[in-house]
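Asks: here are the coordinates; sequence isn't available:
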């Protein structure tokens, strides 16, 4: 019966240290950490590794629920997998342990609120973007390719897939740049 910790942050500028220290203080023998979005289990190899490794009697510990899952579907799938393996989940900031019926019920409620919070945050973000677009402030992300360079290479007879390889961009970016150039008459 081992206790494993899982820490996650979403972006490069966020720090994992506070989570990893809290998990070690909570008795985790092994702590796995990664930088990845929490909106899905995909692209989170450290979490998948832990979930594969957990056995009966083991405990997975996270500092906060949103470090593990941001949707009720993902949370339910993780909890079902833990139950199937005979392992349990502990969430430090909520003093929650799925080893008890009360803990399991409370976890489901927290999952619903977490998903709701994510949806509200996304809605506010989209409202902010729409407002910035209306004021001509929103520019979107920087272009990954220079349109003039794409047009020049294409006019020299280079195929879009070869242009994409040469410029190290997606082929779709090349096609988009060519379409914009045609639209603008360049």
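Replies: Perfect, thanks for sending it. Note that the structure is a prediction, hence the values are computed from the model and not measured.
Asks: rest of the way, CA atoms for contacts and neighbours
Replies: Will do.
Asks: packing partners for the helix or strand containing residue 132?
Replies: Assigned by DSSP states H and E, residue 132 belongs to helix 101-134. Helix 101-134 makes packing contacts with helix 65-68, helix 72-85, strand 96-97 when contacts are defined by 3 or more Cα pairs under 8 Å, 6 or more residues apart in numbering; DSSP states H and E.
Asks: List the buried residues for the second one?
Replies: Spelled out, it's helix 72-85. Within helix 72-85, the residues scored as buried using 16 or more other Cα atoms under 10 Å are 72, 74-75, 78-79, 81-83, 85.
Asks: List the buried residues of the helix or strand just after it.
Replies: Sequence order places strand 88-91 as the next helix or strand after helix 72-85, per DSSP H and E. Buried positions in strand 88-91, judged by neighbour count with 16+ other Cα under 10 Å: 88-91.
Asks: Use this one as the comparison:
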């Protein structure tokens, strides 16, 4: 069966032009989405078309933008059609999988490439998040406590770094989250400072 699909957005006042093109392409049935943007994921008519389609059917569209806006979404639609065993004809772009089944292979390759990029971006994001959490501190808890106390008492970053033989960056990474609280850290017992920083008190 040859099935046609029509979609109009809010700026289009009629579906007749598309209907005429599809009838000329010998479409036997039609599914219609009116007043729906190509960006919308909710296309009841297109969903109904895919549910009705069976192997051997031909789905006809006036143009690719009737299906979706983005290239990847269009490519994934073609992959779904191939899985269902239905062919696709797009009139204005001249795509016809009946005459050129290689279109399916091109679309599948594009989808595979896009998914590979997604995996790569996901892996990079995870790696970046792990780096953002920071490496384990080069200072022991006692040294971290002392460093905070030194800064609260007026010592410079360079002086603190020299005291513990670490880089200024290490001291900055320790103190930066606590910069707004340093005044409050001055002159408080070490045990209370430990609880504030690490959520625990020194065991007796």
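Replies: Great, that's in hand. This structure is a prediction, so every number in the text was calculated from the model and none was measured.
Asks: Please state their TM-score.
Replies: Once superposed, the chains reach a TM-score of 0.52 (TM-score structural alignment, normalised by the length of structure 1), with 109 aligned residues with a Cα RMSD of 2.6 Å.
Asks: and the buried residues of strand 88-91 of structure 1 as a markdown table, adding distance to residue 28 of structure 1?
Replies: A markdown table is the format used below for those (distance: Cα to Cα, whole Å):
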| residue | distance to residue 28 of structure 1 |
| --- | --- |
| 88 | 13 |
| 89 | 12 |
| 90 | 11 |
| 91 | 12 |
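Asks: residue nearest the centroid of structure 2?
Replies: For structure 2, the residue nearest the mean C-alpha position is residue 118 (7.7 Å; Cα atoms, centre = their mean).
Asks: That residue -> structure 1?
Replies: The criterion is TM-score structural alignment: under it, residue 118 of structure 2 has no aligned partner in structure 1.
Asks: circling back: out of the buried residues of helix 72-85 of structure 1, which is nearest to residue 130 of structure 1?
Replies: Among these, residue 72 lies closest to residue 130 of structure 1 (Cα to Cα), at 27.8 Å.
Asks: Give the aligned equivalent of that closest one in structure 2.
Replies: With TM-score structural alignment as the criterion, residue 72 of structure 1 lines up with residue 71 in structure 2.
Asks: can you pull the contacts of its match?
Replies: By Cα atoms under 8 Å, 6 or more residues apart in numbering, the contact set of residue 71 of structure 2 is empty.
Asks: Equivalent analysis for the one 10 residues further on, please.
Replies: Residues near residue 81 of structure 2 by Cα under 8 Å, 6+ apart: 87-88.
Asks: measure it to residue 53 of structure 2 for me?
Replies: With distances taken as Cα to Cα, to the nearest Å, residue 81 of structure 2 is found 9 Å from residue 53 of structure 2.
Asks: Give me the neighbour count for residue 30 of structure 2.
Replies: 17 (other Cα atoms under 10 Å).
Asks: Grab the nearest non-local neighbour of the counterpart of it in structure 1.
Replies: Aligning on TM-score structural alignment places residue 30 of structure 2 opposite residue 31 in structure 1. Nearest residue to residue 31 of structure 1, sequence neighbours excluded (Cα to Cα, 6 or more residues apart in numbering): residue 5, at 4.3 Å.
Asks: now swap in residue 94 of structure 1 and tell me
Replies: Counting by Cα to Cα, 6+ apart, residue 94 of structure 1 lies nearest to residue 64, which is 7.3 Å off, once chain neighbours are set aside.
Asks: so what does the helix or strand harbouring residue 163 of structure 1 touch, helix or strand wise?
Replies: In this structure, residue 163 of structure 1 sits in helix 160-167 according to DSSP H and E. If contacts are counted by 3+ Cα pairs under 8 Å, 6+ apart, helix 160-167 of structure 1 sits against helix 147-155, helix 171-184.
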